[in-house]
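J.: let me see the structure of the following:
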Amino acid sequence: MPELSVVIPLYNEIDNVEPLVAALHAALGAADVEVIIVDDGSRDGSAAALDRAQAEWPEVLTVLHLQRNFGQTAAMQAGIDAARGEVIVTLDADLQNDPQDILPLAQRLLAENLDVVAGWRKNRQDGLLLRKIPSRIANRLIRRLTGVRLHDYGCTLKAYRASVLQGVRLYGEMHRFIPAWLSTLTYTDRIVEVPVRHHPRRAGKSKYGISRTFRVLVDLLFVKFFLGYSQRPMHFFGVIGLFSLFIGSGMLIYLFIDKFAEGAAISGRPMLIAGVLFFLAGLQFLNTGIVAEMLSRIYFEGQGKTTYVLRSRKSDPV
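T.: Next up, the predicted model:
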């Protein structure tokens, strides 16, 4: 069993395959490590190049070929599922992250008994307008909403304790939120960030663009809900429902008093329509909360999931 697993999702990086494997070989040396490169349905010859590299380094390198392009999150999850090490380090295949940073991150995680050591591209070598500014905006929003104080969520280079990382499943494009997901399983002071090297892209084409910023914002809404209310959805929908019922009931009571005490006409008044809408919306939110609560219980109980994670167990000798 290797002590360290390095997971690298790769898509259409034919020009970077050989330099990447050479850099990994130089950085990892004789360490007790396995390297898992997940080919996410590449169509440019990367798959054949990876197979050649695996044949030359079979004792360390494992290549997984996905049937088609499923996306970076799915490819990363495939690598995590296959990993056997106590520590899992994730890395991009474009060589902008430096493989020389892999071992220092893993060693710090073990030495300080941490669960996540995240890379911070403090001196980022990317374009200002299309990459740096949108990234800074997204990172600030993520920090505020998740409470995990990282400067650089977008840096793929991170070291994880495998027992914690394998406690979550990644879907959609949630790979950038892994530290936030893990904050539901561990304390945030066990998640630290360290500066790492970052290089300009020398070959290949970037898969990132300004459009990803909008997808991050949409994903962030789901992450915020999941982190706070996945085990108690009624608290989310119920509060909104009760507030809406309170507003609607107040409007309707006022109109009732106005009608029978003052004799005022209420038909066609905007407040009547608003009061009915608020009242019905409140009932709908409460019903949604009840349904969501039942689905949450089915999810946890039907799949044998628990609302806690056991870190270790020590028994007294018999």
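J.: hey, let's count contacts and neighbours off CA atoms from now on
T.: OK.
J.: and the helices in the stretch 151-300 of the chain?
T.: Chain-ordered helices for the stretch 151-300 of the chain, with DSSP state H, counting those that start in this stretch as the definition, fall at 162-165, 178-182, 211-229, 233-262, 270-302.
J.: shouldn't residue 195 be in contact with residue 117?
T.: No. Counting by C-alpha atoms under 8 Å, residue 117 is not a contact partner of residue 195; they are 10.2 Å apart.
J.: those two: who's more crowded?
T.: A side-by-side neighbour count of residue 195 and residue 117, using other C-alpha atoms under 10 Å, places residue 117 first with 25 against 14.
J.: contacts for the helix or strand hosting the more buried one?
T.: Residue 117 belongs to strand 116-120 when elements are defined using DSSP states H and E. Here strand 116-120 makes contact (C-alpha atoms under 8 Å, 6 or more residues apart in numbering) with 105-106, 108-109, 150-152, 155-161, 179, 190-196.
J.: stretch 195-211 now?
T.: 12-16, 94-98, 101, 119-126, 130-131, 134.
J.: from start to finish, how long is that stretch in a straight line?
T.: 26 Å (C-alpha to C-alpha, to the nearest Å).
J.: what residues of it count as buried?
T.: Residues 196-198 are the ones in stretch 195-211 that count as buried (16 or more other C-alpha atoms under 10 Å).
J.: chain center to that stretch, what's the gap?
T.: Using C-alpha atoms, centre = their mean, to the nearest Å, the mean C-alpha position of stretch 195-211 is found 19 Å from that of the whole chain.
J.: residue 235 is in contact with residue 241, isn't it?
T.: No. Distance between residue 235 and residue 241: 9.8 Å, which falls outside the contact criterion (C-alpha under 8 Å).
J.: and these two? which has more neighbours close in?
T.: Neighbours of residue 235 and residue 241, each counted by other C-alpha under 10 Å, are more numerous for residue 241; the result is 25 against 17.
J.: pull the number of nearby residues for the closest residue to that one other than its chain neighbours.
T.: In space, and not counting its chain neighbours, residue 241 is closest to residue 282: 3.9 Å by C-alpha to C-alpha, 6 or more residues apart in numbering. Counted by other C-alpha under 10 Å, the residues lying close to residue 282 total 25.
J.: now show me the structure for the sequence below, then we'll compare the two:
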Amino acid sequence: MSLDISIIVPLKNEEESLPELVAWIDRVMQAHHFSYEVWMVDDGSTDNSWQVIQQLAAQNKNIKGIKFQRNYGKSAALNEGFRAAQGNVVITMDADLQDSPDEVPELYRMIVEDGYDVVSGWKKKRFDNTFTKNLPSKLYNYTTTKMSGVALHDMNCGLKSYRKKVVKSIEVYGEMHRYIPVIAKWNGFRNIGEKVVEHRARKYGVTKFGLERFINGFLDLASIMFISKFGKRPMHLFGALGTLFFLVGFLIAFYLGFAKIFYDQYNMTDRPIFYLALVAMVIGSQLFLTGFIGELVARNATERNTYLVETRLEQKD
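T.: Okay, here's the model as predicted:
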């Protein structure tokens, strides 16, 4: 019998919020008669989060857990959850109670009835609407929309729903969880929707994200755009650039040689443009060779998204 919903909850040091979150999810699932599972992925917690997950799993067979040996980041936690999920619709949410499980039924309906592949939450009214969060988020969303063509107001919202086929067809690593809709689009899933969702004030603990996410976010967006276009054919980028640089340098050198033979009194090496030509040809050759190396790496990298899972908690019926 297939499950209706898999809920993936990545977490780190959220022991206080977990019992309340699980009880809330269960109430919603029972009220709407959904069959479900909850995968709680402990991303290297240093508090008692894993012990709490074990206790919750003993009380409710729908609760399952994955514990990392160390902190890998939210993308790694989501990726492991995607691998484990068996529900027809997969929903992700944060563990800090800022995402409301009451949104789950509508997110499920939009996938099953409206035919969306991905539905992203939009926290239109926020409780953490500070300058350091609001301005960078708007900049990220604007830049991502322009570069990727995926028009979402809140790309980084943790509350999202996916058709099962989507999560089984993509992988996320680094800090790329912010751009899963972009990754999904580049994998052929273009029916991407958005839903305004409730954003709640944090009840326990503090945020786990620092200022480094601003820089990492831009770098990962650039990585996604590169990988989506040239990940399988790096020679098309590096080879083209290398050829262009080499030709520019060669043409300059050819002109200088021609000028020296027929009418120029100066030595080629006396002219600064000669060294520019040399540099251009060297850079062109290096870029061309980089393309070859990239092709070799792309064809042989088979385990670039493997993580050390210390424990997998799963109850069998």
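J.: hang on, the earlier thing: so which of the contacts of strand 116-120 of structure 1 are in strands?
T.: Secondary-structure check on these using DSSP state E: residues within strands are 158-161, 191-195.
J.: which other residues reach stretch 13-24 of structure 1?
T.: Surrounding stretch 13-24 of structure 1, the residues in contact under the criterion C-alpha under 8 Å, 6+ apart are 42, 44-46, 49-50, 53, 93-95, 99-100, 203-205.
J.: next one: stretch 142-161 of structure 2
T.: By C-alpha under 8 Å, 6+ apart, the surrounding residues in contact with stretch 142-161 of structure 2 are 89-94, 99, 107-108, 111, 118-123, 137-138, 141, 177-179, 181-182, 185, 192, 194, 221, 225.
J.: what span of structure 1 is it aligned with?
T.: Aligned by TM-score structural alignment, stretch 142-161 of structure 2 falls on residues 140-159 of structure 1.
J.: quote the end-to-end distance of that stretch.
T.: Between where stretch 140-159 of structure 1 begins and where it ends, there is a gap of 22 Å, by C-alpha to C-alpha.
J.: residue 232 of structure 2 and residue 298 touch, don't they?
T.: Yes. With contact defined as C-alpha under 8 Å, residue 232 of structure 2 counts as touching residue 298 (6.2 Å).
J.: wait, residue 27 of structure 1 touches residue 99, no?
T.: Yes. When contacts are counted by C-alpha under 8 Å, residue 27 of structure 1 is listed as touching residue 99 (5.9 Å).
J.: stretch 115-125 of structure 2 maps to which residues in structure 1?
T.: When stretch 115-125 of structure 2 is compared against structure 1 (TM-score structural alignment), it corresponds to residues 113-123.
J.: that stretch: which residues count as buried?
T.: Residues of stretch 113-123 of structure 1 classed as buried by neighbour count (16+ other C-alpha under 10 Å): 114-121.
J.: end to end, how far does that stretch reach?
T.: Using C-alpha to C-alpha, the span of stretch 113-123 of structure 1 from its first residue to its last is 27 Å.
J.: and if you look at stretch 229-236 of structure 2?
T.: 10 Å.
J.: and the longest strand for structure 2?
T.: Per DSSP E, structure 2 has its longest strand at strand 3-11.
J.: give me the mean distance between it and structure 1.
T.: Using mean C-alpha distance after the TM-score superposition for structure 1, strand 3-11 of structure 2 ends up 0.8 Å from its aligned counterpart in structure 1, as a mean over the superposed pairs.
J.: measure the residue sitting furthest away from the middle of structure 1 to residue 247 of structure 1 for me?
T.: Among the residues of structure 1, the one whose C-alpha is farthest from the average of all C-alpha positions is residue 263, by C-alpha atoms, centre = their mean at 58.8 Å. With distances defined as C-alpha to C-alpha, the gap from residue 263 of structure 1 to residue 247 of structure 1 amounts to 23 Å.
J.: ditto for residue 3 of structure 1
T.: Separation of residue 3 of structure 1 from residue 247 of structure 1 (C-alpha to C-alpha) stands at 58 Å.
J.: neighbour count for the two, which is higher?
T.: More crowded of residue 3 of structure 1 and residue 247, by other C-alpha under 10 Å: residue 247, with 18 against 14.
J.: thought the more buried one was touching residue 280?
T.: No. Under the criterion of C-alpha under 8 Å, residue 247 of structure 1 lies out of contact with residue 280, with a separation of 11.0 Å.
J.: neighbour-wise, which of residue 27 and residue 99 of structure 1 wins?
T.: For the pair residue 27 of structure 1 and residue 99, the greater number of neighbours falls to residue 99 (23 against 16), based on other C-alpha under 10 Å.
J.: now do the contacts for the residue mapped onto the more buried one from structure 2.
T.: Taking TM-score structural alignment, residue 99 of structure 1 has residue 101 as its aligned residue in structure 2. Contacts for residue 101 of structure 2 (C-alpha under 8 Å, 6+ apart) come out as 24-25, 28.
J.: just the ones of these in helices?
T.: If you go by DSSP state H, the contacts of residue 101 of structure 2 have 24-25, 28 in helices.
J.: from the residues you listed, which single one is nearest residue 253 of structure 2?
T.: For those, the residue nearest residue 253 of structure 2 by C-alpha to C-alpha is residue 25; the value is 70.2 Å.
J.: perfect, I'm done here.
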